[in-house]
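Asks: next one to model:
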Amino acid sequence: MKLMTCPINGSRPISEFFYGGELRSMPDPNMVTDEVWADYVFHRNNAPGIKCEWWCHIPSNSWFIAERNTLTDEIIHTYLWGEVV
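Replies: Here you go, the predicted structure:
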């Protein structure tokens, strides 16, 4: 069984988690052009490698960041938003 470590609830089965997408800086919606906003909303890099991603522990609704190698599916590190890594 694959496990993921929730920063709040500890090691849990991966079935208790929901993938929320890659962590990316959002452009200011009040200052950005339509083209840049469309690129942010619709386009992803999708290149294999180490990515920072949003994940949610469903039973506790705890959102956190997971650093994951998308090529090997190895979870390297998990932490709460705003924590120093």
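
Asks: from now on I want contacts and neighbour counts done on CA atoms only, so please keep to that.
Replies: Fine.

Asks: can you give me the strands for this structure?
Replies: Along the chain, counting by DSSP state E, strands occupy 3-6, 10-13, 17-22, 50-57, 62-69, 74-79.

Asks: quick one more, to check against the first:
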Amino acid sequence: MLILTCPYCGVAADETELHPGGEAHLTREGPESGEEAFHDYLFLRQNPKGVHFERWRHSHGCGKWFHAARCTVSLEVFGTYPAQVSEPPEDILSTIDARRPGWRDTA
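Replies: Modelled structure (predicted):
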């Protein structure tokens, strides 16, 4: 079972208390973008085997959105962090580098 710690309220919640929101750190396309860019934003997602950054909502808790870094193969969680950032924090990236050397080469 997947257990993630909410970075806002500190509760370690299992996946039944959370709601997945898909890939994290997407560039939102606005009305001025072309059809192709908007199509890509809506439908094209990474689906890696390995390290992945995702959005989650603590739906049965504080209700806030946050990001999680985890391995899609082993369900190992590298860390969680607030959703108001545009890229993963350095401490999360360092943790992944230590546990999965070379992971950036396959991303």
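
Asks: picking up where we left off before, kindly reformat the strands of the first structure as TSV containing distance to Asp39 of the first structure.
Replies: Formatted as TSV, these follow (distance: least, CA to CA, whole Å):
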stretch	distance to Asp39 of the first structure
strand 3-6	31
strand 10-13	34
strand 17-22	14
strand 50-57	18
strand 62-69	23
strand 74-79	28
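
Asks: tell me which residues touch the spatially most central residue of the second structure, please.
Replies: Per CA atoms, centre = their mean, the C-alpha nearest to the average position across the second structure is that of Glu54, at 1.8 Å. Residues in contact with Glu54 of the second structure (CA atoms under 8 Å, 6 or more residues apart in numbering) are 20-24, 67-69.

Asks: indicate which one of the strands of the first structure is closest to Ala38 of the first structure.
Replies: Minimum separation from Ala38 of the first structure across these (CA to CA) falls at strand 17-22, 16.3 Å.

Asks: report the distance from stretch 48-56 of the second structure to the chain centre.
Replies: Using CA atoms, centre = their mean, to the nearest Å, the distance from the centre of stretch 48-56 of the second structure to the centre of the chain it belongs to is 5 Å.
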